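Student: Quick one: sequence plus predicted model below, questions after.
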Amino acid sequence: MEILPHDLQEYLDGHCDPEPECLQTINRETYLKVLRPHMLSGHYQGRVLSFLSKMMQPRRILEIGTFTGYATICLAEGLTDDGIIHTIEVNRELEEMLNSHFKLTSVEKKIKLHFGEALNIVPDLEEDNFDVVFIDADKKNNFNYFQLVLNKVRSGGLIIIDNVLWKGKVYGPENDVDTKLIRELNDQISVNKSVEKLILPIRDGLLVIRKK
């Protein structure tokens, strides 16, 4: 789901860097082979994630929610030469596809893939000084993930949470459970004094948080 009008989104897509060939392949395969392919970050959001990562020049990235690896690869583009991205995916059935997708790239050796529940995996990670965290998993746990990673992010580091505009429902009259949870997430983070934050109206909404 994209919040912006289709014509505007097409214009934006046409005026950013082109989608790398390996990501074009992953995009096509995702739409051909995977349920709910709209969960893919896609061209424009992928270039935004890559841009932010390159600005941060991170040594350590944490991603919660790998899906088919599109955003993982975009984030990994900004890693330092000795950088690593730890990415966590709950669905083990995606393992073969993910490994094949990562082999298409120049960043394969910088990706460390974990399978299981992020709430169980993150506390056991030896890393505790992440430069960037990207959260794009089950929405009911978004605030739990935020609380879990906040102390693992360095001062000046970024936490990025996807889907915070929730198909436009968060600023509409809807009151279903998922919409309420996203609203609560946005409201709780908006008053958190330990971070700076803003929502970018990109695709389904990116909440970009900078730890003070």
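Tutor: Nice, I can see it.

Student: okay, CA-based contacts and neighbour counts for the rest of this
Tutor: Fine.

Student: Would you mark the buried spots in the longest strand anywhere in the chain?
Tutor: Among all segments of the chain classified by DSSP state E, the strand with the greatest residue count is strand 153-162. By neighbour count on 16 or more other CA atoms under 10 Å, the buried set for strand 153-162 is 153, 154, 155, 157, 158, 159, 160, 161, 162.

Student: Distance to residue 58 added to those residues, as a markdown table?
Tutor: As requested, the buried residues of strand 153-162 are arranged in a markdown table below (distance: CA to CA, whole Å):
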| residue | distance to residue 58 |
| --- | --- |
| 153 | 11 |
| 154 | 11 |
| 155 | 13 |
| 157 | 9 |
| 158 | 10 |
| 159 | 12 |
| 160 | 14 |
| 161 | 17 |
| 162 | 19 |
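
Student: Would you point out the most distant pair within those?
Tutor: Greatest spatial distance in the buried residues of strand 153-162: 155 and 162, 21.2 Å, computed using CA to CA.

Student: one step back: ok, so of the buried residues of strand 153-162, who is nearest residue 28?
Tutor: The nearest member of the buried residues of strand 153-162 to residue 28, counting by CA to CA, is residue 162 at 21.3 Å.

Student: putting a second one here so we can go through both:
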Amino acid sequence: MADLVLPDIEAYAAACSLPETPVRRNLREETERTMEFARMLVGPLEGAFLSMMTRLVQAQRVLEIGMFTGYSALCFAEALPDQGRVMTCEVDEESAAVARRFFAQSPHGGKIDIRMGPALETMANLTGPFEVIFIDADKINYVNYYRRAMELLSPRGVILIDNVLWDGDVLLNPPPDDRTAAIQELNRVVAADSRVTAVLATIRDGVWVISPKPSREPS
């Protein structure tokens, strides 16, 4: 992943933000040491951002599309009240096995429900509302995930979508590959969606922050 933000600046911001819990730190370190695609971790700073957004909307239910080894799922679970729940979708059993092991070590792990299988199939059978929906899975389906997420989102909720700057490759025209083209399409769709208010935040590799507009705009 390209350093779109200087590493020293990101480390400073992380140090000033919500602290990383010991379970998450151990999970991050093992993932970085043992997993081939460890860069898929959201990391401490983005993890703090996810936790903060969960608290801000006073979420009870979180839907995560793409769990990997479970770091972000723990960020959500730690921020939820005791009765809160995280439903997280994953297709890779090796990653899920790591996540399960660390969920068992966390006092918040019991809040997390792992759904194995293609996320679009899982989403098709879900009933909302969810106050937070986090999309961080295969990029080709990003627009499909977004459209279904809008159907499942609480009116007071927020959709968060990761990797929407894609190492800066979103600036390339023509796009170098199908994944870049899919992210560019998502960014166009979100920016043009009159139903939402959205900000593309330059956190790590880019995060969309999307919330539904109220049914009546204030005068």
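Tutor: Received it, and whenever you're ready, just let me know what you need. Not measured: the values here are computed from a predicted model.

Student: Can you tell me which residue sits nearest the middle of structure 1?
Tutor: Nearest to the mean C-alpha position of structure 1, by CA atoms, centre = their mean, lies residue 134 at 4.0 Å.

Student: quick one: that residue is in a helix?
Tutor: No: counting by DSSP: H, G, I helix; E, B strand; the rest coil, one finds residue 134 of structure 1 to be strand, located in no helix.

Student: so how far does the longest strand of structure 1 sit from its counterpart in structure 2?
Tutor: When structure 2 is overlaid, strand 153-162 of structure 1 sits 0.7 Å from its aligned residues on average, using mean CA distance after the TM-score superposition for structure 1.

Student: Assign the residue of structure 1 most remote from its centre to helix, strand or coil.
Tutor: Relative to the mean C-alpha coordinate of structure 1, counting by CA atoms, centre = their mean, the farthest residue is residue 173 (26.8 Å). Reducing the assignment at residue 173 of structure 1 to three states with three-state DSSP gives coil.

Student: Give the full set of residues in contact with residue 31 of structure 1.
Tutor: Applying CA atoms under 8 Å, 6 or more residues apart in numbering, we find residue 31 of structure 1 in contact with 37, 38.

Student: can you do 10 Å?
Tutor: 37, 38, 39, 40 (CA atoms under 10 Å, 6 or more residues apart in numbering).

Student: From the residues you listed, list just the buried residues.
Tutor: Neighbour counting by 16+ other CA under 10 Å classes 37, 39, 40 among the contacts of residue 31 of structure 1 as buried.

Student: okay, now the residue nearest to the last one when sequence neighbours are not counted: neighbour count?
Tutor: This means residue 40 of structure 1. Nearest-residue entry for residue 40 of structure 1: residue 70, 6.7 Å, with adjacent residues in sequence omitted and distances by CA to CA, 6 or more residues apart in numbering. Residues lying near residue 70 of structure 1 (other CA atoms under 10 Å) number 24.

Student: Any idea how far apart the tips of stretch 56-63 of structure 2 sit?
Tutor: Across stretch 56-63 of structure 2, the straight-line distance between its terminal residues is 16 Å, by CA to CA, to the nearest Å.

Student: er, stretch 30-39 of structure 2 I mean
Tutor: Start and end residues of stretch 30-39 of structure 2 are separated by 12 Å (CA to CA).

Student: With stretch 198-208 of structure 1 instead?
Tutor: First residue to last in stretch 198-208 of structure 1 (CA to CA) measures 6 Å.

Student: Could you do stretch 147-166 of structure 1 as well?
Tutor: Using CA to CA, the end-to-end distance of stretch 147-166 of structure 1 comes to 20 Å.

Student: again, but for stretch 138-155 of structure 1
Tutor: For stretch 138-155 of structure 1, the end-to-end distance is 26 Å (CA to CA).

Student: do the same with stretch 204-213 of structure 2
Tutor: Its first and final residues considered, stretch 204-213 of structure 2 spans 26 Å by CA to CA.

Student: can you give me the offset of that stretch from its chain's centre?
Tutor: In terms of CA atoms, centre = their mean, to the nearest Å, the centre of stretch 204-213 of structure 2 is set 10 Å apart from its chain centre.

Student: and if you look at stretch 141-160 of structure 1?
Tutor: Going by CA atoms, centre = their mean, the spacing between the C-alpha centre of stretch 141-160 of structure 1 and its chain's C-alpha centre is 12 Å.

Student: how near is the closest residue to residue 112 of structure 2 other than its chain neighbours to residue 49 of structure 2?
Tutor: Ranked by CA to CA, 6+ apart and with sequence neighbours excluded, the top spatial neighbour of residue 112 of structure 2 is residue 86, at 4.7 Å. When CA to CA is applied, the distance between residue 86 of structure 2 and residue 49 of structure 2 equals 16 Å.

Student: Just name whatever secondary elements the longest strand of structure 1 is in contact with.
Tutor: The criterion is 3 or more CA pairs under 10 Å, 6 or more residues apart in numbering; DSSP states H and E, and the helices and strands that strand 153-162 of structure 1 contacts are helix 43-56, strand 60-64, strand 130-135, helix 142-150, strand 195-200, strand 206-211.

Student: Redo those as CSV? Include distance to residue 166 of structure 1.
Tutor: Listed next are these as CSV, based on distance: least, CA to CA, whole Å:
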stretch, distance to residue 166 of structure 1
helix 43-56, 15
strand 60-64, 18
strand 130-135, 14
helix 142-150, 13
strand 195-200, 12
strand 206-211, 10
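
Student: To residue 110 of structure 1, which of those lies closest?
Tutor: When those are ranked by distance to residue 110 of structure 1, counting by CA to CA, first place goes to strand 60-64 at 9.8 Å.
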